[in-house]
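In: Provided below for reference: sequence and predicted model.
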Amino acid sequence: MTWLYGLLGVENALEFWWVMFGLAGQLLFASRFIVQWIASERAGRSVMPMAFWYFSIGGGIILFCYALYRADPVFVLGQSMGLFIYVRNLWLIRSERKRDLAG
């Protein structure tokens, strides 16, 4: 395990699991682009599926927690602002759908 700790730049098991958590968040966050690309290819035009926003929120929350653990104010600020935007976009999409169904 010590070679893996050295490779990841961690000193103990707690740090190792935080790095794994952060990497999982980054993977989830990056997956949103694959989801968007597939949806656009299927539609034959650029689209932003709901899954894009859910992947953004899931990855953003994990990365925000990781940033708090790392005590990185730049990373914390960037993720917190992104989370607000992702949630707001979902709110706007749902509001639009409700209006469409009502009208």
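Out: Everything's here; your move.

In: going by C-alpha atoms from here, please, whenever you check contacts or count neighbours.
Out: Fine.

In: please report how far the residue nearest the centre of the chain lies from residue 103.
Out: Residue closest to the average C-alpha location in the chain (C-alpha atoms, centre = their mean): residue 59, at 2.3 Å. The gap separating residue 59 from residue 103 is 35 Å, by C-alpha to C-alpha, to the nearest Å.

In: alongside the first one, take a look at this:
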Amino acid sequence: MNETIVIFLGIRVTAWKLIGYTGVFLFTSRWFLQLWASKKAGRPMIPRLFWILSMAGSILCLLYFVFGKNDSVGILAYLFPCGVSGYNLYLDITHKKNEEKKNAPPSNQAHGK
């Protein structure tokens, strides 16, 4: 995975770097998504996809820094955001399920039959 795939503008690109570049792209794109969602709503918004992009980008960057570069600074930089994103995604999903249950119409089934 450390073999050179291509040299682009003097930068040696390997499979690990492609994984890292993809992670950085996903992690950064979440802010453009958040900006678009907030502009559309006319107030600050964080859509669920924000947390998904955060987790996916963090995981890919962690893979790059653990296996591709073996860099403890990069590992620490993406380890915490990955955990926070996972927790917030969990909260978002469970909150949505609880809201759906609360707003569901009562069941028409007779009790005890």
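Out: Perfect, I can see it now. Note that the structure is a prediction, hence the values are computed from the model and not measured.

In: I'd assumed residue 33 was in contact with the residue nearest to the centre of the first structure.
Out: No. The criterion here is C-alpha atoms under 8 Å, and residue 59 of the first structure misses it with residue 33 at 11.9 Å.

In: in the first structure, what stretch matches stretch 41-50 of the second structure?
Out: Aligning stretch 41-50 of the second structure against the first structure (TM-score structural alignment) gives residues 43-52.

In: what sits up against that stretch?
Out: Among residues not part of stretch 43-52 of the first structure, those counted as contacts by C-alpha atoms under 8 Å, 6 or more residues apart in numbering are 32-33, 35-37, 39-40, 90.

In: for these, which one is nearest residue 66 of the first structure?
Out: Nearest to residue 66 of the first structure among those, counting by C-alpha to C-alpha, is residue 32 at 18.7 Å.

In: show me the strands in the second structure, by range?
Out: 4-8, 11-14 (DSSP state E).

In: just the helices in the second structure please.
Out: Assigned helices in the second structure, in chain order: 15-41, 48-63, 72-103 (criterion: DSSP state H).

In: nearest to residue 4 of the second structure, out of these?
Out: Residue 4 of the second structure lies closest to helix 15-41 among the helices of the second structure, at 7.8 Å (C-alpha to C-alpha).
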